[in-house]
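Asker: the sequence and its predicted three-dimensional model are supplied below.
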Amino acid sequence: MNAEPPEEKAASEAEAGAMPEKRAGSRAAGGNSLQGFGRPSVYHAAIVIFLEFFAWGLLTTSMLTGLLSFLSAPLIGALSDVWGRKPFLLGTVFFTCFPIPLMRISPWWYFAMISISGVFSVTFSVIFAYVADITQEHERSTAYGWVSATFAASLVSSPAIGAYLSASYGDSLVVLVATVVALLDICFILLAVPESLPEKMRPLSWGARISWKQADPFASLKKVGKDSTILLICITVFLSYLPEAGQYSSFFLYLRQVIGFGSIKIAAFIAMVGILSIVAQTVFLTSLMRSLGNKNTVLLGLGFQMFQLAWYGFGSQAWMMWAAGIVAAVSSITFPAVSTLVSQNADSNQQGVAQGIITGIRGLCNGLGPALYGFIFYMFHVELTELEPELISNNAALQGAVIPGPPFLFGACIVFMSFLVAVFIPEYSKGGIQKHSNSISGSLANTPERGSDEDIEPLLQDSSIWELSSLEEPGHQCTEL
């Protein structure tokens, strides 16, 4: 290492002398709200995601996202790069879950607030930035896989529990339990989740002035059109998630009315796909990333998704749906692999806005995908509504058609275009992609006044990213996933 010039060394020593006051002022301004249990870890991120989506899954009602989240996700992500992850985790979870108790209190207020909550339905962007703060690049795909698998686990378990509680005790109890779970998630973030953004990267206080350029999401969106790598990734995400969002909105009604699945079979189908997705996003994803690399893993996931949608489109028998469901579970590796690719092309102080853009694109797809699939079903005279039993036979006639599921086949064609775009994404390697001059972080500048420049202890010093530091007696052994 080069020796530090005498004048710079003297200046740094002088600054170090004033450092205790600065750091004390920072702690006083921020209070104890940034404290939590142990060091920031993937466990914290996984629990937050599980509880949020478990609460909504109990209601068997999806969260509304769309244009609002497309605009808000980059902004919230950018602000989390400045102020820290924890405040925005708390805000996104609170406002996303706020409509839940209103389902029984006031239906009018429920529909009003659920539209507004779409602005904050971007927890994934903050969570993935949180994980990026505490992991090294070679660990990031595994960590993202665990978070995505936790999300899948919440969707596997919560609908069945919610349906059982509703049938046995009524809808009011389901709403009450979902509200309690949401409150538990908020309390967990407030009390247990530590801040992951290093103190020297945050302003001294919430009153510190920041440059709008650092938190301007539109500056990042403009950069997308200028940076070929980021542009290719964004197009890949849009074309791959658009048919996936449409599939989520209609597939289970399609199974019921066209293929003839009953409620028990649909529940079993969801459980099978969810459990296999957990395996795919943990064990399978880790192995693929080590052997194939990031880009090839994305391509493989897109290939499985294309195959799965084509199988749904041509399949007319129940066994075909079960087999295609296995393929669908394997295709779930795409999202964590893409998120890792995005993270690699963003600097450490721009992880929030980078993940925010991807989350925003997915939110836009959540608004466009169902409309696209609904239009195609309408063009082929298929009405996927809660039909009476005697009317289902009309749609069942499609089982003998050459293409029983036209929207799914159309979706396979869109994913094929996504695959072709992804082929041109440069393979990431250290020094291969110009990370500082040719990345999403280049669009944001003018760093605000931050805490002291004193070297802080690395978050991963001599410990695994999976560790939760013990706050109890010495000698406590941490577990690993």
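Answerer: Great, that's in hand. From a predicted model like this one, the values you see are computed outputs, not experimental measurements.

Asker: can we go C-alpha only for contacts and neighbour counts from here?
Answerer: OK.

Asker: and the residue nearest the centre of the chain, what element?
Answerer: Most central in the chain under Cα atoms, centre = their mean is residue 124, positioned 3.1 Å from the mean C-alpha point. Per DSSP states H and E, residue 124 falls inside helix 123-134.

Asker: now residue 359
Answerer: Here residue 359 is assigned to helix 351-379, by DSSP H and E.

Asker: next, the buried residues of that helix.
Answerer: 351-370, 372-374, 376-377 (16 or more other Cα atoms under 10 Å).

Asker: the nearest residue to residue 328 once chain neighbours are set aside - how many residues pack around it?
Answerer: The shortest distance from residue 328 to any non-neighbouring residue, by Cα to Cα, 6 or more residues apart in numbering, is to residue 308 (5.6 Å). The number of residues packed near residue 308 is 25, by other Cα atoms under 10 Å.

Asker: and residue 308, which of the three is it?
Answerer: helix (DSSP: H, G, I helix; E, B strand; the rest coil).

Asker: quick one on the thing from earlier: which residues sit in contact with the residue nearest to the centre of the chain?
Answerer: Residues near residue 124 by Cα atoms under 8 Å, 6 or more residues apart in numbering: 49, 355, 359.

Asker: then residue 249?
Answerer: Here residue 249 is in contact with residue 370 (Cα under 8 Å, 6+ apart).

Asker: that one: which element?
Answerer: helix 228-254.

Asker: another structure for you, compare them:
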Amino acid sequence: MGGNEVKILRPLVHLLVPLFVHWIAEEMTVSVLVDVTTRALCPGQSSCPEVIYITGVQQTVVGIFKMVVLPLLGQLADEYGRKPLLLITISTSIVPFAILAWDDSRAAVYVHFVLRTISYIFSQGSISCIAIAYAADVIEVGKRSVAFGWITGLFSAAHVLGNILARFLPEEWIFEACVNLFVERWNSIKDTIFVFRNRIGQKELISSIYPECISIQKICSETLKRISLISFFYELGMSGISSILLYYLKAAFGFNKNQFSEILLMVSFGSIFSQILVLPFINAIMGEKGVLCLALISSIAYSVLYGIAWARWVPYLSASFGVIYVLVKPSTFAIISKAAISSDQGKAQGLIAGVQSIASLLSPIVMSPLTSLFISSDAPFDFKGFSILVASISMVISLGHACMLNLERPDKATANNKRPCGEEAIEAPLIAQP
């Protein structure tokens, strides 16, 4: 890492370290959770349609509430500051895994799904949005792509370490270790993140939420509309694939926790390199739009290869494209950040995250029953990856919109609208002054 990057990241160290450990704790549970839930709900079976349906219902419920909660949390982060919202969202992840650390029976798994659904509503997507908004507060506009690449790169690094721990730790220790890490990092954020100034004004919060969102749309209407469509169709396909991928691999190729960890580890390890080292270089050459288009092309190849996988080695080849498609996130964050003024960073990120949640709501309506049908003995024809191939169509549409994306500076957009961004456009200082 060069000296310039050290200077850029210095204001973020106290945030990135606890988030990094939090992401490790979450990733530790991903692969083992498949085995635990399948064993509890479908004992003695290699696949479990009930788990797939429950996961689909969970994703649907989360999507419904996140459409409202994510923009609201973005608004609250702009008004009350980033620290209180981070503490609230991170704390919701503790109890669901504490349940499984205590008991992994059928009843405990059902309770876990209920509590984890509530946790997802408040934490899935919102933690990243608040972290990105914080980075936009303390990093100059021209250097944010580097910072966003490091945030997403550390997320990938957390995937690597989490999967290593999941592979080598005994299964009965994983959930207990996860809970301990959650609690420790919550305390770390509480003690180390700067205290933020309460930015609430004379207006009531509820009455200001939707006018502020409308203000964002007016500021950069074309840019936000286009990136909303890109994010919607990309998330529609990718979230559907992610929700059923491990169950598909288990049914089609008999993969278990070790193979899951190998695939996730390979993608995450390559993603660290691409987001931290490669992204700053290619972003300077291609710009955010070029990086986004390249990443979307890679996501299409990723989904098509998974869908038509004919041997056990093909999923590993498909997973290698994840090294490139992970650049969708940081490039999208950078585009949104450039499209919004500093006082609207939380609302802008929350607005797009809300659009993504709509896609997450819709995708399981098709993906869960379609996957369950084609991995069962009642499939109309032998094509277990058919649902994944269908999902790739959505990513093709997203690529089409990305090619038509016309980046617009917020000051230019504001001039076009001939009005400022509402009455609260002037941002209060992020860090409370002594």
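Answerer: Everything's here; your move. Nothing here was measured: the structure is a model prediction, and the numbers come from that model.

Asker: still on that earlier bit, what's the counterpart of the residue nearest to residue 328 of the first structure in the second structure?
Answerer: Matched by TM-score structural alignment, residue 308 of the first structure corresponds to residue 302 in the second structure.

Asker: so how far is residue 293 of the second structure from that match?
Answerer: When distance is defined by Cα to Cα, to the nearest Å, residue 302 of the second structure is 14 Å away from residue 293 of the second structure.

Asker: now residue 383 of the second structure
Answerer: For residue 383 of the second structure, the distance to residue 293 of the second structure - Cα to Cα - is 29 Å.

Asker: trace the residue nearest to the centre of the first structure over to the second structure, please.
Answerer: Counting by TM-score structural alignment, residue 124 of the first structure corresponds to residue 128 in the second structure.

Asker: pull the number of nearby residues for the counterpart of residue 255 of the first structure in the second structure.
Answerer: Per TM-score structural alignment, the equivalent position to residue 255 of the first structure in the second structure is residue 249. For residue 249 of the second structure, the neighbour count with other Cα under 10 Å is 22.

Asker: my guess is residue 249 of the second structure contacts residue 255. True?
Answerer: Yes: using Cα atoms under 8 Å, residue 249 of the second structure is in contact with residue 255, at 5.8 Å.

Asker: distance of the equivalent of residue 13 of the second structure over in the first structure relative to residue 267 of the first structure?
Answerer: Using TM-score structural alignment, the partner of residue 13 of the second structure in the first structure is residue 43. Per Cα to Cα, residue 43 of the first structure is found 28 Å from residue 267 of the first structure.

Asker: out of these two, which sits in the busier spot?
Answerer: residue 43 (20 against 17).

Asker: and the counterpart of residue 409 of the first structure in the second structure, what does it touch?
Answerer: Superposed on the second structure with TM-score structural alignment, residue 409 of the first structure falls opposite residue 389. With contact set as Cα under 8 Å, 6+ apart, residue 389 of the second structure has these partners: 303, 304, 306, 307, 308.

Asker: please redo it, this time with the cut-off set to 10 Å
Answerer: Contact partners of residue 389 of the second structure, counting by Cα atoms under 10 Å, 6 or more residues apart in numbering, are 237, 241, 300, 303, 304, 305, 306, 307, 308, 383.

Asker: element containing it?
Answerer: Per DSSP H and E: helix 386-403 holds residue 389 of the second structure.

Asker: show me what the following helix or strand past that helix is packed against.
Answerer: For helix 386-403 of the second structure, the succeeding helix or strand toward the C-terminus, using DSSP H and E, is helix 410-417. On a contact count with 3 or more Cα pairs under 10 Å, 6 or more residues apart in numbering; DSSP states H and E, helix 410-417 of the second structure meets helix 205-219, helix 221-253, helix 328-339.

Asker: tell me the contacts of the equivalent of residue 88 of the first structure over in the second structure?
Answerer: Alignment note (TM-score structural alignment): residue 88 of the first structure maps to residue 85 of the second structure. Shown in contact with residue 85 of the second structure (Cα under 10 Å, 6+ apart): 73, 74, 76, 77, 78, 91, 122, 123, 126, 127, 130.

Asker: the counterpart of residue 330 of the first structure in the second structure: how many residues sit nearby?
Answerer: Residue mapping for residue 330 of the first structure onto the second structure gives residue 324, with TM-score structural alignment as the criterion. Number of residues near residue 324 of the second structure (other Cα under 10 Å) recorded here: 24.

Asker: how close does residue 324 of the second structure sit to residue 426 of the second structure?
Answerer: 37 Å.

Asker: and residue 133 of the second structure, by the same measure?
Answerer: Counting by Cα to Cα - residue 133 of the second structure and residue 426 of the second structure are separated by 16 Å.

Asker: for those two, indicate the residue with more neighbours.
Answerer: Between residue 133 of the second structure and residue 426, counted using other Cα under 10 Å, residue 133 has the larger neighbour count: 28 against 13.

Asker: does that one touch residue 86 like I think?
Answerer: No: with contact defined as Cα atoms under 10 Å, residue 133 of the second structure does not count as touching residue 86 (11.4 Å).

Asker: got any residues that touch both of those two?
Answerer: By Cα under 10 Å, 6+ apart, residue 133 of the second structure and residue 86 have these common neighbours: 77, 127.

Asker: dump the residue contacts of the closest residue to residue 408 of the second structure other than its chain neighbours.
Answerer: Sequence neighbours aside, residue 223 is the residue nearest to residue 408 of the second structure in space, at 6.1 Å (criterion: Cα to Cα, 6+ apart). Neighbouring residues of residue 223 of the second structure by Cα under 10 Å, 6+ apart: 217, 335-336, 338-340, 405-410, 413.
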